[in-house]
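S.K.: Provide a 3D model corresponding to the input given below.
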Amino acid sequence: MNKTHAKYERTLVIIKPDGIQRSLIGEVIKRYERTGLKLVGIKMVVPTQEMVEAHYTLDPEWKKKTGEKNLQAYRDKGLTPPHDDPIKQSDMILMKLKKYFASGPVIAMVWQGAHAVSIVRKITGGTEPMLSDVGTIRGDYVIDSYKVADDDVRAIRNIVHASGTIAEAKLEIDYWFKKEELVDYRLLVDAMLYDTDIDDILE
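M.R.: Here you go, the predicted model:
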């Protein structure tokens, strides 16, 4: 089995507490599944705040990058950031994320297929639902925005977490899943998606 083939790319998706509470589990799974991506791992977890912090800080640069991005977003909108320290800003973001993520059960999933990371990101939509395209999960099912979330002093509610890069996906999958919890199997549709020659269709 040639595991270097693009069809073996994997990514992590987490349906967040708001997605669970709004009964969108089936809809979220359907959106990814109908592209041809394969679900190879799934479980429901009630994360602790410590688990959430560990998840977001798997990348040691996460705090710096997230803080800088968030501060720049304030400036791009003509707003004055609370301060100029990206680490302090990311600590505030993380505090809100921990409270949000640990508020109830989540569903962690691993999806596999060619370009899995980018396909899932495209289907999921942008981080801010108000600006997400119609047709994406966040664009179709969420009305939240950074402004409303900031006014309410909480994390933005956007239904789903999706890995941002292949490297990030590997770190996150290894954190949320044991090797034996991921299943290698073949779907009949795999032949239509990936086989070089499509045989035995006509009788």
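S.K.: alpha carbons only for contacts and neighbour counts from here, please
M.R.: Will do.
S.K.: Name the residue closest to the centre of the chain, please.
M.R.: When CA atoms, centre = their mean is applied to the chain, the residue found nearest the centroid is A162 (1.3 Å).
S.K.: distance of G26 from V106?
M.R.: 13 Å (CA to CA, to the nearest Å).
S.K.: related to what we said a few turns ago, now do the contacts for the residue nearest to the centre of the chain.
M.R.: By CA atoms under 8 Å, 6 or more residues apart in numbering, the contact list for A162 reads T11, L12, V13, I14, V117, V120, R121, T124.
S.K.: how about the closest residue to the last one other than its chain neighbours, what does it touch?
M.R.: Spatial nearest neighbour of T124, excluding adjacent residues (CA to CA, 6 or more residues apart in numbering): I137 at 4.9 Å. By CA under 8 Å, 6+ apart, I137 lies in contact with V28, R31, I123, T124, G125.
S.K.: Could you also give me the structure for this second sequence? I'd like to compare it with the first:
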Amino acid sequence: MTRTFIMCKPDAVERGLVGEIVSRIERKGLRIVAMDMRVPEVALVEAHYEEHADKPFFGELVTFLTRGPVVAMVVEGPDDGTWHLMRTLIGKTKVEDAQPGSIRGDFATTTNENLVHGSDGTESAAREIGLWFPGLA
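M.R.: Alright, predicted model coming up:
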């Protein structure tokens, strides 16, 4: 079993979509092994998205993710491709590219607020789990 990090962003919480997102994860056959709803601190969000620190949208991203509660999750799946399986379930980052049937394809309306974050690899999953759930790292 391998684990990946998933986060329902503030827009998903505000729109009441957390249950739908969790349901899709579970119906896919994956298991949520940790979940926490919180308003993240600026330092945590900055560390989480450190690879984007030099990009013009970084400040807006930090403001967005700290404006209200998020639901952080550790999701467990059967093999090393769990992160990839979740990325497919979530859908493409750009709303106009997100496939119907994916979370973003069915529910996201703008790319800047696209409902869900998913780790983009085994290494990023381990790093993100360590940031959000230090006891599970």
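S.K.: quick one: buried residues of the helix or strand K65 of structure 1 falls within?
M.R.: Taking DSSP states H and E as the definition, K65 of structure 1 sits inside helix 62-76. For helix 62-76 of structure 1, the neighbour count (16 or more other CA atoms under 10 Å) marks K63, K64, T66, G67, E68, N70, L71, Q72 as buried.
S.K.: in stretch 158-169 of structure 1, what's buried?
M.R.: For stretch 158-169 of structure 1, a neighbour-count test (16+ other CA under 10 Å) marks N158, I159, V160, H161, A162, S163, I166, E168, A169 as buried.
S.K.: Between G26 and V106 of structure 1, point out the one with more neighbours.
M.R.: Neighbours per residue (other CA atoms under 10 Å) separate G26 of structure 1 from V106, with V106 holding more: 24 against 10.
S.K.: measure the corresponding residue of structure 2 for the more buried one to R104 of structure 2 for me?
M.R.: The alignment partner of V106 of structure 1 in structure 2, by TM-score structural alignment, is V70. Distance check for V70 of structure 2 against R104 of structure 2: by CA to CA, it reads 16 Å.
S.K.: before we move on, the earlier item: neighbour-wise, give me the winner out of the contacts of I137 of structure 1.
M.R.: T124 (27 neighbours).
S.K.: Just to be sure, V74 of structure 2 is in a helix?
M.R.: No. Under DSSP: H, G, I helix; E, B strand; the rest coil, V74 of structure 2 sits outside any helix and is assigned strand.
S.K.: Hmm, it is touching L30, no?
M.R.: No. Using CA atoms under 8 Å, V74 of structure 2 makes no contact with L30, being 10.3 Å away.
S.K.: Of the two, which one has the most company?
M.R.: Taking other CA under 10 Å, V74 of structure 2 and L30 do not tie; V74 has more neighbours (22 against 18).
S.K.: Which position in structure 2 pairs with the residue nearest to T124 of structure 1?
M.R.: For I137 of structure 1, the residue aligned by TM-score structural alignment is I103.
S.K.: I14 of structure 1: neighbouring residues, count only.
M.R.: Per other CA under 10 Å, the neighbour tally for I14 of structure 1 reads 22.
S.K.: likewise D11 of structure 2?
M.R.: 21.
S.K.: ditto for Q112 of structure 1
M.R.: Neighbour count for Q112 of structure 1, taken as other CA under 10 Å: 23.
S.K.: Let me know the distance separating the closest residue to it other than its chain neighbours from R138 of structure 1.
M.R.: The shortest distance from Q112 of structure 1 to any non-neighbouring residue, by CA to CA, 6+ apart, is to R10 (4.4 Å). Distance of R10 of structure 1 to R138 of structure 1, computed by CA to CA: 21 Å.
S.K.: if I pick the aligned partner of I119 of structure 1 in structure 2, what's in contact with it?
M.R.: Under the alignment (TM-score structural alignment), I119 of structure 1 pairs with L85 in structure 2. Going by CA under 8 Å, 6+ apart, L85 of structure 2 touches no other residue.
S.K.: is it fair to say L85 of structure 2 lies in a strand?
M.R.: No. Looking at L85 of structure 2 with three-state DSSP, it is helix, so not inside a strand.
S.K.: N114 is in contact with A108 of structure 2, correct?
M.R.: Yes. Counting by CA under 8 Å, A108 of structure 2 does reach N114; the two are 5.2 Å apart.
S.K.: can you list residues touching both of those two?
M.R.: Residues touching both A108 of structure 2 and N114 (CA under 8 Å, 6+ apart) are V95.
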